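In: how would this look folded up:
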Amino acid sequence: MNKKIGFIGTGNMGSAMIGGLISRGTVKAEAILVSDRNGDSLSGAETRWPGISCSTDNSSTVKGADIIILAVKPHIYKAVIEEIAPLVDESKIIVTIAAGVTISQAETMFGKDVKIVRTMPNTPALVGEGVTAYCCNSHVSESEEREIIPVLESFGIVEKIGEEYFHSVIAVSGSSPAYVFLFIEAMADAAVLQGLPRAQAYRMASQAVLGAAKMVRETGTHPGELKDAVCSPGGTTIEAVRTLEKGAFRSTVIEAMNNCALKSKEMTKG
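Out: Just a heads-up that it's a prediction; the model follows:
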């Protein structure tokens, strides 16, 4: 890719994206511009990725970049956009990563026609295993969309969806790492209760989740069928599954995700 990519913000998600772009060779470090008002964050970025251009001035990043990723918290989007809007022209593509900020809302903040790609990544992007959903506004051409996809693929898999499904995406991938972390912690706690050292419990529980997820992805087999294959008649696994179902395991997960999506809708309205 010959484009220059600018990041406004160097938090967890911005750092994950920068690291993925460089480690996968999507762009060279010299093609990345970063701005952040936090000098310590910038120093850390310069040390970690030699060659990137760093500044505390957002305008310098916007002027020099073809693709600008707004990697800041949702509550400061308006202030950042108002600052950079005069410098954004029809040649630049804006990528948003904030929950609760729709394309329409971002367009209103800019106050003019701007090319916007709305995305929703998740924190496993930090280890190159993220999921990112995206959609584009009408000003983004097909060729420009093709340029954005490798950027998003640099830290995980990418799915194009209609913007109306973003609330579901937040529930199923954006927020779901927290559910999985909770599940791993619970499994490890149970193993510790049964006498297993905690460090081993965490390694084994996390690897079990990783391996099970990989089986679903790589075999294409329905998760229910994979579950059935582990449940021998009268065995230990079916006993554990029975106990989970007695506690309304699946229904609780569904209810939690429904509430997550509802909260996302409330945030968007606000």
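
In: Only C-alpha atoms from now on, for both contacts and neighbour counts.
Out: Fine.

In: Three-state assignment for the residue of the chain most remote from its centre, please.
Out: Within the chain, Gly234 marks the point farthest from the mean C-alpha position, 40.7 Å out by CA atoms, centre = their mean. Under DSSP: H, G, I helix; E, B strand; the rest coil, the three-state class of Gly234 is coil.

In: burial count for Ile149?
Out: By other CA atoms under 10 Å, the residues close to Ile149 number 16.

In: Roughly how far does the residue farthest from the centre of the chain sit from Gln194?
Out: Gly234 sits 22 Å away from Gln194, going by CA to CA, to the nearest Å.

In: what does Glu153 give?
Out: For Glu153 relative to Gln194 (CA to CA), the value is 41 Å.

In: Next: Ile69.
Out: For Ile69 relative to Gln194 (CA to CA), the value is 47 Å.

In: Among the two, which residue is more densely surrounded?
Out: Ile69 (22 against 9).

In: ok, Pro74 - contacts?
Out: Ala98, Ala99, Gly100, Val101 (CA atoms under 8 Å, 6 or more residues apart in numbering).

In: Now show me the structure for the sequence below, then we'll compare the two:
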Amino acid sequence: MQIAFIGTGSMGGLLIESFLRSGALQPKQITASSRTLSKVERLSARYPGLKTASSNVQAALHSDIIFLCVKPLDFQSVLSELKDVVTEEQIVVSITSPILLAHLESILPSKAAKIIPTITHSVLSGASLCMYGERIRPEDRLLLEQLFSSVGTPVPIPETQVRTASDISSCGPAFLAYILALWADAAESRSGLDRNTAIQLGAQMLLGTGRLLTEGGFTVEQLQQRVAVPGGVTAEGLQVLQEHLFQVFPELIKTTTRKHEHDLIKLDKLFENIEA
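Out: Okay, the predicted model is just below:
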């Protein structure tokens, strides 16, 4: 199996390194292209056997799966290059949330999928959000999910739910890191607990909590009940969270959805130009 990565920026490079670290892919199976050639050359130097393509077309030509790891507004030029090159047997995978499967299928003759990764794949963890176009066969889906199982947990979802699901799986690490930083700042200012120690404690707590909810068999409700003894400190703390966080996450989802819808409007116009 040969795989092309078009775009080796933050997430493209992370996926390449994660697949290699997990052992799911060998360097000789990967061809990469990038607008900044030096990024690909650094990857090739770090992983001997990884092939550097001088163009996106060269990267795509003999690949079974083609990952498009570029920014939304760069899709116009990339798809214009690929539309007369890719074949019906190839699988093109977008990792960009606002790019719709309908967009890809309207331009390319290939099979199309959308898989939204997360930064936690770099430690072989986290959920990949998987969506499939109409041309994807069951064996194609199995192939993609086996690949992403090596770096985390593939979770099929309807494309209509991608924005809210991405808030949790992909944006979530940034949101939780922000909350943890605020918590650590408060701990330091109120009690003198060293901020770095507070962050270390919080990071270990997040790691353990995730394992309890995945491997430990707890539901979120059961975990709260187990820790929050009636009348105890945790119960008092939960009351504060109930009073102050009730509207935070609906507002967060409202804000990210509004931005997503704005991006979709711009991209619809972009894809009309490609088709024309």
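
In: quick one on the thing from earlier: mapped onto structure 2, which of the contacts of Pro74 of structure 1 are still contacts?
Out: Using both residues aligned by TM-score structural alignment, their matches' CA atoms under 8 Å, structure 2 keeps these contacts from the contacts of Pro74 of structure 1: Ala98, Gly100, Val101.

In: Out of those, which is nearest to Glu82 of structure 1?
Out: Using CA to CA, Val101 is the member of the kept ones among the contacts of Pro74 of structure 1 that lies nearest Glu82 of structure 1, at 14.7 Å.

In: To which residue of structure 2 is that closest one aligned?
Out: Mapped onto structure 2 by TM-score structural alignment, Val101 of structure 1 lines up with Ile99.

In: Can you verify that match is assigned to a strand?
Out: No: read with three-state DSSP, Ile99 of structure 2 is coil and lies in no strand.

In: That one reaches Leu267, doesn't it?
Out: Yes: using CA atoms under 8 Å, Ile99 of structure 2 makes contact with Leu267 at a distance of 7.4 Å.

In: Map Glu145 of structure 1 onto structure 2.
Out: Match for Glu145 of structure 1 (TM-score structural alignment): Arg141.

In: I meant Gly211 of structure 1, not that one.
Out: Under the alignment (TM-score structural alignment), Gly211 of structure 1 maps onto Gly208.

In: with structure 1 superposed, average distance for the host helix or strand of that match?
Out: Gly208 of structure 2 is part of helix 195-214, with elements assigned from DSSP states H and E. For helix 195-214 of structure 2, the mean deviation from structure 1 after alignment is 1.4 Å (mean CA distance after the TM-score superposition for structure 1).

In: So for that helix, what gets flagged as buried?
Out: Going by neighbour count (16 or more other CA atoms under 10 Å), the buried part of helix 195-214 of structure 2 is Arg195, Ala198, Ile199, Gly202, Thr209.

In: Run through who's touching that helix.
Out: Looking at what lies outside helix 195-214 of structure 2 - CA under 8 Å, 6+ apart - the contacts are Leu180, Ala181, Ala184, Asp185, Ala187, Glu188, Phe218, Thr219, Val220.

In: and if you look at stretch 90-103 of structure 1?
Out: 65-74, 113-121, 137, 140, 170, 264-265, 267-269.

In: Would you work out how far apart the start and end of that stretch are?
Out: 16 Å.

In: Next: stretch 164-179 of structure 1.
Out: 23 Å.

In: which parts of it are buried?
Out: Neighbour-count burial for stretch 164-179 of structure 1 [16+ other CA under 10 Å]: Phe166, His167, Ser168, Val169, Ile170, Ala171, Val172, Ser173, Gly174, Ser175, Ser176, Pro177.
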